[in-house]
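Asks: got a predicted structure here, sequence first:
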Amino acid sequence: MKAIFNSRLIEIDSQVLNTKNRAFCYGDGLFETIVTGPHRINLTDFHLERLTRACKVLDLDSPQFSNQNLREMTSQLADINQLNGDTRARLQIWREDGGLYSPQLSSYSFLLQVAETTTPAFGQGGSIGISTSSKTSHNAISFAKTMSALPYVLAGIEMRQKKLDEIILLDDQGNLSETHSSNLFWIEANEIFTPSLQSGCVEGVMRRLILETLKVNEVMYKPERLTLADSVFSSNASGIRYFTSFENKRYLNPKEKLRKVLKLLQHL
């Protein structure tokens, strides 16, 4: 399998990182997961806008990518690797070596990998619960996808141990924030709600599409609010998943309420 490292083709298992790499040593980097294809809406612009904002916060050089050339690189890798259908591209950016906690440079390296994806744009997610092992916290970079992901790893371990299908992280004040891999939404009395970015949740690109397409209330609520919900769902670059249960509460499929968004996602 081929990947693109700093604009040149490499084998996916090539050794491109050294022991001084700042992503390896400090988590000093960012990433975007971009799902595109013949049956998906293209949100590359949203990804690039978020990446550019995050680079500014981290004092990294602005990404030298456009929607067009990123799509061209993704298409090139899909062709070379003989991938068909929808693809899942992972773009990683990390600061060049130099310095300890205080970096010396603003320049970066990048790696682009592409794989096939068969994840449906809309599907059932099963049961959810609340994480007690991890919290989110709002800060200058919490809106972005960073390479410092241990809170989500801990939540993922807890999810597996509790035999849940998804797990929700609360912020440090006990408010609903996000799941370990997605943004959180719920429907209550025909109104849609999602945690505010002040909870420390990632500003997801699919979250942005939903907020721009539907009327959504951004709130700071405790997890007990989910017991009043009719439906609960999550969103990430791969699409939307709805959940069937939380503790003893059973939920409905929100498909009808989300039809306007699903038409964009699936060209229905």
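Replies: Looks like it came in fine. Just so you know, these numbers come straight off a predicted model, no measurement behind them.

Asks: from here on, just use CA atoms for contacts and neighbour counts.
Replies: Fine.

Asks: and Phe24, how many neighbours does it have?
Replies: 15 (other C-alpha atoms under 10 Å).

Asks: for the helix or strand Gly126 falls within, packing partners?
Replies: In the assignment (DSSP states H and E), Gly126 maps to strand 122-136. Using 3 or more C-alpha pairs under 8 Å, 6 or more residues apart in numbering; DSSP states H and E as the contact test, the elements touching strand 122-136 are helix 150-161, strand 166-171, strand 239-246.

Asks: so which residues make contact with the shortest one?
Replies: By that I understand strand 166-171. For strand 166-171, the external contacting residues (C-alpha atoms under 8 Å, 6 or more residues apart in numbering) are 125-132, 134-137, 155-156, 159, 176-180, 199-200, 223.

Asks: if you set the cut-off to 7 Å instead, what comes out?
Replies: With contacts defined as C-alpha atoms under 7 Å, 6 or more residues apart in numbering, strand 166-171 is touched by 127-131, 134-137, 155, 159, 176-180, 199-200.

Asks: tell me the contacts of the residue nearest the centre of the chain?
Replies: Centroid check for the chain by C-alpha atoms, centre = their mean gives Asn236 as the closest residue, at 5.1 Å. The contact partners of Asn236, by C-alpha under 7 Å, 6+ apart, come to 182-183, 204, 206.

Asks: what about Pro195, how many neighbours?
Replies: Quick note: Pro195 (other C-alpha under 10 Å) scores 23 neighbours.

Asks: do you know how far it is from Arg225?
Replies: With distances taken as C-alpha to C-alpha, to the nearest Å, Pro195 is found 11 Å from Arg225.

Asks: use this one as the comparison:
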Amino acid sequence: MVWINGESQNSLAAADRAVHFGDGCFTTARIVEGQILALDAHLQRLAAGCERLRIAAVDWGALRAEMTYAASQRSEGVLKTIISRGSGGRGYSAAGCDSPTRILYLSPYPQHYARLRETGARLTLSSVRLGQNPLLAGIKHLNRLEQVLIRTELEQTEADEALVLDTEGLLVECCAANLFWRRGEQVYTPDLRASGVEGIQRQWVIRQLKEQGIALHEVRMPPDTLADADEVFITNALMPVVPVRQIDRWHYASRQLFNLITGRNV
């Protein structure tokens, strides 16, 4: 099911800047019992993305109502919410674009995440590198060609997710998830100030670690740093937390931190 500016329809204007330039941002939320988990956080993410991209005049009240209604149509599912700058301007110029487009896309929940939470995910190192761009780093903008290439390569393997580096060969994230690892009592996650997406579930994990008094280090490190990790897990708003059992030749058995932050019995 698709809604555009509150209307049930599948047609987007050919002049919309999302089509021409990927000029917008999005968020992907999980629906449970007809409600969006962390709705406020998803709206805040969209607002932050729009502020960074200088997209103004979004009707946030209408968007919240539309998202709430869309979620009520399924007991379980996924709601992708896109904000485009809309139509207008000449070439790259955004002059005159004063009516952002709101697009909502409702789809089934990926059932394989439940399996991965039990078995653990298998990762493989991607050959596709993420470019560094501090101006756009962190936000979930519509320019996702790097992820398309990563996913295309991943589908030629038997792995569940891809481990992704930047152009300097340093850890950033996965294709569609953030990355954490533990070595002893120390917990690490990649620094996302130059590239990558700062996921809502990543922010949740960081808050949980702080409440537990566990030190977290945001670092720029090569992939070999994972060779002697005691534990690795990945996160996104749909998973929401999945342990990693293998990254190519490296294997991980511990779920100590995973169990702690997810409330599972050790």
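Replies: Structure's in. What do you need? From a predicted model like this one, the values you see are computed outputs, not experimental measurements.

Asks: can you calculate the TM-score here?
Replies: Scored against TM-score structural alignment, normalised by the length of structure 2, the superposed chains reach a TM-score of 0.85; 253 aligned residues with a C-alpha RMSD of 2.5 Å.

Asks: circling back to that earlier point, what's the mean distance for the strand holding Gly126 of structure 1 versus structure 2?
Replies: For strand 122-136 of structure 1, the mean deviation from structure 2 after alignment is 2.6 Å (mean C-alpha distance after the TM-score superposition for structure 1).

Asks: who's in contact with that strand?
Replies: With contact meaning C-alpha under 7 Å, 6+ apart, strand 122-136 of structure 1 is reached by 151, 154-155, 164-172, 177, 199-201, 239-247.

Asks: just the angle between it and strand 166-171, please?
Replies: Computed by axes from the mean of the first three to the mean of the last three C-alpha atoms, to 10 degrees, the angle separating strand 122-136 of structure 1 from strand 166-171 equals 30 degrees.

Asks: which residues in the stretch 1-150 of structure 1 form helices?
Replies: Along the stretch 1-150 of structure 1, the stretches classed as helices by DSSP state H, counting those that start in this stretch are 22-26, 44-57, 67-80, 150-161.

Asks: and Leu252 of structure 1, which of these is closest to it?
Replies: Of all those, it is helix 150-161 that lies closest to Leu252 of structure 1, at 22.0 Å by C-alpha to C-alpha.

Asks: elements contacting that closest one?
Replies: The contact analysis (3 or more C-alpha pairs under 7 Å, 6 or more residues apart in numbering; DSSP states H and E) places helix 150-161 of structure 1 against strand 122-136, strand 166-171.

Asks: in that helix, what counts as buried?
Replies: For helix 150-161 of structure 1, the neighbour count (16 or more other C-alpha atoms under 10 Å) marks 152, 154-156, 158-159 as buried.

Asks: contact partners for Glu32 of structure 1?
Replies: Contacts of Glu32 of structure 1 (C-alpha under 7 Å, 6+ apart): 47, 90-92, 145.

Asks: which one in structure 2 is aligned with it?
Replies: Matched by TM-score structural alignment, Glu32 of structure 1 corresponds to Thr27 in structure 2.

Asks: do Asn18 of structure 1 as well
Replies: Checking TM-score structural alignment: Asn18 of structure 1 goes with Ala13.

Asks: which residue, other than its chain neighbours, is closest to its match?
Replies: Spatial nearest neighbour of Ala13 of structure 2, excluding adjacent residues (C-alpha to C-alpha, 6 or more residues apart in numbering): Ser87 at 7.7 Å.

Asks: among the contacts of Glu32 of structure 1, which are located in strands?
Replies: Applying DSSP state E to these, the entries found in strands are 90-92.

Asks: name the nearest of the residues you listed relative to Leu264 of structure 1.
Replies: Each of these was scored against Leu264 of structure 1 by C-alpha to C-alpha, and Arg90 proved nearest at 22.2 Å.

Asks: leaving out the residues flanking it, which one is nearest to the closest one?
Replies: Per C-alpha to C-alpha, 6+ apart, closest to Arg90 of structure 1 is Thr33, 4.6 Å.

Asks: same question, Val187 of structure 2
Replies: Leu216 (4.9 Å).

Asks: just tell me what Phe185 of structure 1 corresponds to in structure 2.
Replies: So, by TM-score structural alignment, Phe185 of structure 1 is matched to Phe180.

Asks: can you pull the contacts of that match?
Replies: With C-alpha under 7 Å, 6+ apart, Phe180 of structure 2 has these contacts: 188-189, 232-234.

Asks: give me the nearest residue to it, chain neighbours excluded.
Replies: Thr189 (4.6 Å).

Asks: just to check, that neighbour is in contact with Leu179?
Replies: Yes. Between Thr189 of structure 2 and Leu179 there is a contact under C-alpha atoms under 7 Å: 5.9 Å.

Asks: perfect, I'm done here.
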